[in-house]
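Student: A structural model of the following input is requested.
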Amino acid sequence: MTPKYDKVHNRFKLNGLHYDHEDLKEVAYSLIKEGEAYEKVTGNFLIDWLSDKDYLYVNTSGSTGKPKLIELKKQAMVNSAIATGDFFGLEPGNTAIDCLPSHYIAGKMMLVRAMVLGLEIDHVEPSAHPIFDYEKHYDFCAMIPLQLKHTINYTYNIKNIIVGGSKITQPLLERIKNSSSKFYETYGMTETVTHVAVRRLSSKISKGEAFFNALPNVTFSQDDRQCLIVNAPKLVDEPLITSDIVDLKSETSFDLLGRIDNVINSGGIKLFPEQIEDKLQPVIDERFIVAGEEDDALGERLVLIVENPRDTAKSIANRIRFIKGLTKYEVPKHIYITDKFVETVNGKIQRNETIKSVLKE
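Tutor: Okay, the predicted model is just below:
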């Protein structure tokens, strides 16, 4: 029988202590009244979750547009937690770390998974360098790439780590290869109640996967733009049409090419910024993006924008020349330097706003 949103699993523990539904309300009120700033946010979420309403409102991150408030059904969040539990083999009494802010869906879902699946979860401050018990065994954790970058030397006791929220850089992927945990890149959004697909990354104990694979009860299709359509009846009422162009491998797997609104048409050649950025990563240490700039001859020319680099634009251009596999169309025609990218409140790059600020569109 499928668990309901108004039930708290009898094996659930928060920071080592067992709480039932009513106890958890008292904890939430205490967090709101006496907790640190991040704990107050968690307390407010718990109050919202434990209320009689069958829905709640969640903020989107704003990385691909303006942040907005959307309504999610609590039962859809329960169904998402069950799908994650089934995929990763999570069982009552398993341990987890919650180091994500409860402002957004990813942090909220870590707590929901614990309450629904009966996990023993340690809730720690959601900083760029989260501090947790490095010697304790954990079965599951979710991090953004920045957090993993700072803690990967201390993740040897974490069995499964999902990574999402922003691009995983090539240097971090190389460090993951030398780690002894299992790592998964996630694909999803607030509207799909976090991830609906994952891609296993190469590590010491795990062979990497080329494509994203669906979680249970999720299938994929495409529209006439080659954009992904997510069919997840237990999460969303209708098929969700995304703006992500994919190479669909099957109804449960795909290769992510890039967002349709990022595609650059340069002299009739379609360029996918995300794929070009992957190729440029080995020679650029700082954050960067590629973009299309208006050009009389080409329509759009490919340009590179780098955030506060240590090297000159000329030095970066020289290194790019020697990248194998980079076609002549994928070589930036100009390099712009900027002091600071435009970000969301949780540190994600706002690509469109950054491009506009640099190119003065």
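Student: going forward, measure contacts between C-alpha atoms and count neighbours the same way
Tutor: Will do.
Student: So Asp139 lies in a helix, does it not?
Tutor: No - using DSSP: H, G, I helix; E, B strand; the rest coil, the assignment for Asp139 is strand, not a helix.
Student: structure for this one too, so we can compare:
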Amino acid sequence: METSQLNQSQEPRILDFSNDLILQSKKIPLLNPSEFETKVWAFVREFLEENPYIELKTSGSTGEPKTILAEKEKLKISAQRTLDFLDLNPKNQKSTHPDLFFALVLPIEYIAGKMMVIRALVAGAKLLVIEPKTQICFPIGCPKIALLALTPMQLSQSLEGFPEVSHVLLGGAKLNENLQEQIHTTFEKKRENNKNLPTFWETFGMTETFSHIALKQVFLKKNAFFEVFDSVEIFQDESGCLGLKDKALGLHLKTEDLVEVLSAKTFVWKGRKGNVINSAGVKIFPESIENILEAKLGFPFFVHGIPDDVMGQKVSLFLEVGENLSDLEKENIKTKTLQTLENLKDSLGKFQKPKAIFLLKTFERTLSGKIQRDKTVKEFLELM
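Tutor: Predicted coordinates for the structure are as follows:
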């Protein structure tokens, strides 16, 4: 996704899925459509075709990208239960809100973007189509949005000038404590001005589950756990990973997500199994370290284990610092980072504190902006 210097575009670009004539049209109903708008319309036409299946691509953030053949009916079921959970069922809404607006700000190539289009189709909503950039350009005169899905990175860059929204879905990366605090600070000010406030939900799901199967409210109230949909049953396997049965979608699978299951319907996410660092016999969750370091380093970063003859794996911190830095500037960054780690030693503890710091020009990322940890580290180690 590109970064924009502006936070407003000129006018709303809307696909009206409540209009049967538009749905029947082969031609995109937008004047001078952009490349992104053309791709979105192509997906709409593909989804409305009689072929009962559609291809989905995984992002590749945790391995090689793969293609999944999905039944369109199951994608509709997934869309409908999100609408039901959030009380956005068009039968309930249209009596009081005849214009139901959803917004698409995500790439159409992956499940998150596709599902926003499908939710709009199922709801018969009007879909605002907005270029998927890191800083979202909301249109001037933006109507109230009933449902918006975006990544934590997009939200962090787009809080200023954020439009009136009922529900915000956050996914694609973990929602860190710093951003949760930003959400609270930003929207509590609006509460004081008696403005309508959005409800923010962190999502849990993957391409294989046809979008999210669980939600965690992080604002207006803040929950510590995810709650799965009614048709989903969860369990913890012998390795501590989440397993699930989804009766509505006919799914039975085990994930690579390490969790603490609190009940048949609730769980706490701890991290990815493939990310766990085994250092001197101690299992360390890099996500917990990252949560402590968030917003304290001044650069994009992640924690990963690298091979070590003594410890097996060494807890290592990778910083994305960009191009054209002098040796002195790099040394200053390392010095400041070491001081930050020292200041946080009580929070980090003996085993979680990174033992090595590496400065990289750039991280490998997917099209949707997810850091490809393994690929980044592998390429770095090959150059060492």
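Student: Mind checking the TM-score on these two?
Tutor: Once superposed, the chains reach a TM-score of 0.89 (TM-score structural alignment, normalised by the length of structure 1), with 343 aligned residues with a Cα RMSD of 2.2 Å.
Student: Which residues are in contact with whatever residue of structure 2 lines up with Leu298 of structure 1?
Tutor: Residue pairing (TM-score structural alignment): Leu298 of structure 1 is matched to Met311 of structure 2. Applying Cα atoms under 8 Å, 6 or more residues apart in numbering, we find Met311 of structure 2 in contact with Ser279, Ala280, Gly281.
Student: Could you identify the buried members of these?
Tutor: Ser279 (16 or more other Cα atoms under 10 Å).
Student: and which of the contacts of Met311 of structure 2 is nearest to Val129 of structure 2?
Tutor: Distance to Val129 of structure 2 across the contacts of Met311 of structure 2 (Cα to Cα) is lowest for Ser279, with 46.6 Å.
Student: ok, now which ones touch the alignment partner in structure 1 of the closest one?
Tutor: Ser279 of structure 2 maps onto Ser266 in structure 1, with residues paired by TM-score structural alignment. Going by Cα under 8 Å, 6+ apart, Ser266 of structure 1 touches Gly292, Leu298, Gly299, Glu300, Arg301, Leu302, Tyr329.
Student: Mark which of those are buried, thanks.
Tutor: Applying 16+ other Cα under 10 Å to those flags Gly292, Glu300, Arg301, Leu302 as buried.
Student: Find the nearest non-adjacent residue to the first one, please.
Tutor: If you skip the residues right next to it in sequence, Gly292 of structure 1 has Leu302 as its closest partner in space, 4.9 Å away by Cα to Cα, 6 or more residues apart in numbering.
Student: Let me know the secondary structure of that neighbour.
Tutor: Leu302 of structure 1 ends up strand, using three-state DSSP.
Student: and the gap between it and Gly89 of structure 1?
Tutor: From Leu302 of structure 1 across to Gly89 of structure 1, the span is 44 Å (Cα to Cα, to the nearest Å).
Student: now do Glu34 of structure 1
Tutor: 36 Å.
Student: contacting residues for Phe101 of structure 2?
Tutor: Per Cα under 8 Å, 6+ apart, neighbours of Phe101 of structure 2: Ala125, Lys126, Leu127, Leu128, Pro143, Lys144, Ile145, Ala146, Leu147.
Student: Trace it over to structure 1, please.
Tutor: So Phe101 of structure 2 corresponds to Thr95, using TM-score structural alignment.
Student: With respect to Leu111 of structure 1, which of the buried ones among the contacts of Ser266 of structure 1 is nearest?
Tutor: So of these, ranked by how close each gets to Leu111 of structure 1 (Cα to Cα), first place is Gly292, at 40.5 Å.
Student: Wait, a strand at Glu50 of structure 2?
Tutor: No - if the criterion is three-state DSSP, then Glu50 of structure 2 is coil and not within a strand.
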